[in-house]
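In: next one to model:
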Amino acid sequence: MVVFVVMVVAQLMRGEGAGTIASAAPFIHDGATMSAVLMGATIVCFSFIGFDAVTMYAEEAKDPKIMPKAILLTVLLGGAIFLVAAYVTQLRFPDWNEFAPGGDMQYVEDSTLPIIGNLVGGNVLMAVLTAAGFCATLASGLASHASVSRMLLVMGRNNVLPQKAFGYINPRTHTPTFNIVLVGAISLLAIPFTLELIAAWINYGALIAFTFVNISVIAWFAIRKGRRHTPRDIFSYIVMPGIGMLLTGLLWANLHADALTGGLIWTALGLIYLAVITRGFRKKVVAFDENQAVTGFNKVVKVPVDES
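Out: This next block holds a predicted model:
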């Protein structure tokens, strides 16, 4: 990415593209309507989910206290890379018609990355960026695979799912092997679908998570803990999560119709399952205690609650 950015900056200074490295055009222009920005945000949302997957490795961290910093750094560093790369690329290619059918390069569905690589650095950079794209896809898949497996482990350990299978830890590898194999098998079912549809479905799950994270902050701190009487508490535990819910709601309004349909079916199945295991919502699924000991793969640690 550094090589790519340096090459693009050099081309901009030679007068190519927008012909400048300092411009507000990538952020503000005639085509940047609010509806277009919100529609793009629901798509780009797919690129940023994953920072929360860091939390799934809390039990394997040397010190769980580092998790909040790890999440924040992941968001900031990842966001900075996205912002810089997108900014210089937009200046170098201000007109998307360069990638349209009939242009200098053959249009590739779902990806302009090889075309951008070729136009910036020829066949060599095109090959490098394409290979990097494949590597990033594999890395993303492995990270998601591992984090989902560990989420299922927690659900199994808390008897939300059958504990014998989902709560199983392989004594030799200290990993939830049953969950890993199961997630891999289910993931293979995604092969026939388009990237657009998969991204839309993932966004539904991400928006569900982001919405309920904000609801949980209000429910736990403001309501259950009574942290709502000082200006600081009101701002931290009511205003900020309320703003988060509002912004997430704007993304909900622009979600892909197929994702909304599939997601609602998935949610309905989950509610039915929840009703069964709670005997009609009369029994708690799991009780959360902020001072409870969490059993790790190789150790037992006390997990503190970081209220920030």
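In: for the rest of this, base every contact and every neighbour count on C-alpha atoms.
Out: OK.
In: who does the strand or helix carrying Ser149 touch, helix- and strand-wise?
Out: Assigned by DSSP states H and E, Ser149 belongs to helix 113-157. Applying 3 or more C-alpha pairs under 8 Å, 6 or more residues apart in numbering; DSSP states H and E, we find helix 113-157 packed against helix 2-13, helix 163-166, helix 177-187.
In: any chance of those helices in CSV, plus mean neighbour count?
Out: Below are the helices and strands packed on helix 113-157 laid out as CSV (neighbours: other C-alpha atoms under 10 Å):
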stretch, mean neighbour count
helix 2-13, 16
helix 163-166, 17
helix 177-187, 15
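In: find the residue closest to the residue positioned nearest the centre of the chain in space, skipping its chain neighbours.
Out: Of all residues in the chain, the one closest to the mean position by C-alpha atoms, centre = their mean is Ile49, 0.6 Å from it. Closest residue to Ile49 apart from its sequence neighbours, by C-alpha to C-alpha, 6 or more residues apart in numbering: Ala206 at 6.7 Å.
In: show me the contacts for that neighbour.
Out: Cys45, Phe46, Ile49 (C-alpha atoms under 8 Å, 6 or more residues apart in numbering).
In: how much space between it and Asp289?
Out: From Ala206 over to Asp289 the distance is 25 Å, taken as C-alpha to C-alpha, to the nearest Å.
In: can you pull out the strands in the stretch 151-300 of the chain?
Out: With DSSP state E, counting those that start in this stretch as the criterion, the stretch 151-300 of the chain has strands at 293-295, 300-302.
In: export the ones you listed to a markdown table and append columns for mean neighbour count and distance to Ala127.
Out: Shown next, in a markdown table, are these (neighbours: other C-alpha atoms under 10 Å; distance: least, C-alpha to C-alpha, whole Å):
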| stretch | mean neighbour count | distance to Ala127 |
| --- | --- | --- |
| strand 293-295 | 13 | 46 |
| strand 300-302 | 13 | 46 |
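In: to check against the first, give me the structure of this:
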Amino acid sequence: MTDTPALTRTLGLRSLVLFGLAYMTPLIVLGIFGVVAETTGGASAAAYLVALVAILFTASSYGRMAAAYPVAGSAYTYVRRTIDPRVGFLVGWAVLLDYLFLPMVIWLIGAAYLEAQFPGVPGWVWIIGFIVLTTLLNILGIKVADKANLILMAFQVLVIGSFVALSIGSIIANQGAGGLVSVDPFANATATFSGITAGAAIAAYSFLGFDAVTTFTEETINPRKTVPRAILLVALIGGAIFILVSYTTQLVHPGGVFTDASSAAFDIALQIGGNLFGALFLAGLVIAQFASGLAAQAAASRLLFAMGRDGVLPRRIFGEVSRRFHSPVFSLVIIGVVGLVALFLDVATSTSFINFGAFVAFTMVNVSVVFHYVRQRRAGTRLSPVFFLVVPVIGAIVTLYLLTRLDSNAIVLGLSWLAIGVVVLAVITKGFRRQPPEMEYREADDQALRSAATL
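Out: Next up, the predicted model:
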């Protein structure tokens, strides 16, 4: 048995897929439908199709790295092991911008929905309520969070299914069954190639989270096979949902002209289902935010745990797991405290910078697969040049392009955050003269962890 702080292997393929989908929040397709439809000129389904194809390249790279390095840490670990520990630290630092602050944004959005429905209740009450409840569920352990997540995802799927069913009913009532078959959501007179690609850049944000399942690698049974499968399934299932929902919704409301693009889906919900379904739709959005916050906080805590265990963050704070709950309690609490920043921000401000870290991570994971391919080839191990060279190169180009499509404020904030990371790295490496500390991982440790999970 190893003395290394360890998580418990209890998660199977179903649980990983559910966590990934919860992190993605499938209902987000309706939350930003109006914006994507407006950008594409009424071809929102085409935007999601293009985004899915683009994301699958990066999903493949995450799967390859998860199989090669079945430990927590995601992009931070992959880049560290294949390229350089210092580069890995900076990637991990960039990812923190996404992982550490994304739960805060999710809680803020959920609170905004509730505050709109119940204006008599201050927004800070909802924010603190989200933070306390999700933190407690995650502290109690991954099994408890897993069961809660299953219930929350079931309701979210119910709302999405109802929205699609009511949309189909509305289309048949107004246009007949033939109205269900149309190319307009993919290509129409007002849609342009540039508009669709711009819409795809926005739609790609909906996929953020397919990579989050890699942070649960050390809690997954048979991770070398289960995690890569879960990554691809999350991307494919999420993409299928996004395309189907945007297609049917676009048929209900052709074109990209709305009174208010940000609330377009709610207006359509009222149109196809009346006030009762409108209330159910809003409830679904709030529950989706809660489920997403639950998964996002859990994933972020695993990244902090991996960096703390390595010693690049204070080990006594971040690198410990509760003996009672088998969860990184201190990391979870710290993320909850960070979430209190939402009390002083609005949604527009808070969402402007988190995507920088995500696209940096996506790009560098693709690059890490290429480095892994070269190293293995030099060692005499032959890997598929298609999956370990061609696919990641395409993925890197696509995600780097998406990074450049972020607004200037996001890029400035992201680069500033990276500059702080360089200073931190300089301190812990004594002026870059030493390598960042690292926990040595061996296959024997993996076997020990599997044995511990059966006790």
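In: look at the aligned partner of Val422 of structure 2 in structure 1 and say how many residues are nearby.
Out: Aligned by TM-score structural alignment, Val422 of structure 2 pairs with Leu271 of structure 1. For Leu271 of structure 1, the number of neighbouring residues by other C-alpha atoms under 10 Å comes to 12.
In: from Phe210 of structure 1, how far out is Leu271 of structure 1?
Out: Taking C-alpha to C-alpha, one finds Leu271 of structure 1 at 18 Å from Phe210 of structure 1.
In: before we move on, the earlier item: what's the residue nearest to Ile49 of structure 1 aligned with over in structure 2?
Out: Ala206 of structure 1 maps onto Ala358 in structure 2, by TM-score structural alignment.
In: ok, and the closest non-adjacent residue to Pro214 of structure 1?
Out: Careful, residue 214 of structure 1 is Asn and not Pro. Pro241 (4.7 Å).
In: which residues does the one you found contact?
Out: Asn214, Ile215, Val217, Ile218.
In: go ahead and confirm the third one touches Tyr237.
Out: If I follow you right, that is Val217 of structure 1. Yes. Counting by C-alpha atoms under 8 Å, Val217 of structure 1 does reach Tyr237; the two are 6.1 Å apart.
In: out of the two, which sits in the busier spot?
Out: Tyr237 (24 against 19).
In: re the thing from before, aligned partner of the residue nearest to Asn214 of structure 1 in structure 2?
Out: Under TM-score structural alignment, Pro241 of structure 1 pairs with Pro392 in structure 2.
In: for the closest residue in space to Met104 of structure 2 that isn't next to it in sequence, what are its contacts?
Out: In this structure, Met104 of structure 2 finds its nearest non-sequential neighbour in Gly339, 4.3 Å apart by C-alpha to C-alpha, 6+ apart. Applying C-alpha under 8 Å, 6+ apart to Gly339 of structure 2 gives the contacts Phe101, Pro103, Met104, Val105, Trp107, Ile131.
In: dump those residues to CSV, plus secondary structure, distance to Gly199 of structure 2 and neighbour count.
Out: Below are the contacts of Gly339 of structure 2 laid out as CSV (DSSP: H, G, I helix; E, B strand; the rest coil; distance: C-alpha to C-alpha, whole Å; neighbours: other C-alpha atoms under 10 Å):
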residue, secondary structure, distance to Gly199 of structure 2, neighbour count
Phe101, coil, 24, 24
Pro103, helix, 25, 31
Met104, helix, 25, 30
Val105, helix, 22, 25
Trp107, helix, 25, 27
Ile131, helix, 32, 25
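In: gap between the equivalent of Ala86 of structure 1 over in structure 2 and Phe207 of structure 2?
Out: Under the alignment (TM-score structural alignment), Ala86 of structure 1 pairs with Ser246 in structure 2. From Ser246 of structure 2 across to Phe207 of structure 2, the span is 14 Å (C-alpha to C-alpha).
In: quick one: what's aligned to Val183 of structure 2 in structure 1?
Out: Counting by TM-score structural alignment, Val183 of structure 2 lines up with Ala24 in structure 1.
In: would you confirm that its match belongs to a strand?
Out: No. Counting by DSSP: H, G, I helix; E, B strand; the rest coil, Ala24 of structure 1 is not found in a strand; it is coil.
In: picking up where we left off before, can you lay out the helices and strands packed on helix 113-157 of structure 1 as TSV showing distance to Thr230 of structure 1?
Out: Listed next are those as TSV, based on distance: least, C-alpha to C-alpha, whole Å:
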stretch	distance to Thr230 of structure 1
helix 2-13	46
helix 163-166	43
helix 177-187	44
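In: between those, which gets nearest to Val37 of structure 1?
Out: Of all these, it is helix 2-13 that lies closest to Val37 of structure 1, at 23.9 Å by C-alpha to C-alpha.
In: now the closest one: which residue numbers in structure 2?
Out: Taking TM-score structural alignment, helix 2-13 of structure 1 hits residues 161-172 over in structure 2.
In: that stretch vs structure 1, average offset?
Out: For stretch 161-172 of structure 2, the mean deviation from structure 1 after alignment is 1.6 Å (mean C-alpha distance after the TM-score superposition for structure 1).
In: distance from that stretch to the middle of the chain?
Out: Averaging C-alpha positions (C-alpha atoms, centre = their mean, to the nearest Å) puts stretch 161-172 of structure 2 28 Å from its chain's average.
In: who's in contact with it?
Out: Ala177, Gly178, Gly179, Leu180, Val245, Thr248, Thr249, Leu251, Val252, Ala269, Ile272, Gly273.
In: which residue ranges form the helices in the stretch 51-200 of structure 2?
Out: 75-82, 85-99, 102-117, 123-139, 142-175, 193-203 (DSSP state H, counting those that start in this stretch).
In: contacts only, for Val333 of structure 2.
Out: Thr135.
In: aligned to it, what sits in structure 1?
Out: For Val333 of structure 2, the residue aligned by TM-score structural alignment is Val181.
In: surely Thr211 of structure 1 and Met245 touch.
Out: Yes. Using C-alpha under 8 Å, Thr211 of structure 1 is in contact with Met245, at 5.6 Å.
In: what residue of structure 2 matches up with His256 of structure 1?
Out: Checking TM-score structural alignment: His256 of structure 1 goes with Asp407.
In: tell me how far the match of Ala206 of structure 1 lies from Ser368 of structure 2.
Out: 15 Å.
In: mind putting the contacts of Gly339 of structure 2 into a markdown table with distance to Leu400 of structure 2?
Out: Formatted as a markdown table, the contacts of Gly339 of structure 2 follow (distance: C-alpha to C-alpha, whole Å):
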| residue | distance to Leu400 of structure 2 |
| --- | --- |
| Phe101 | 21 |
| Pro103 | 24 |
| Met104 | 25 |
| Val105 | 23 |
| Trp107 | 28 |
| Ile131 | 33 |
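In: would you point out the most distant pair within those?
Out: Maximum distance among those (C-alpha to C-alpha): 12.6 Å, for Phe101 and Ile131.
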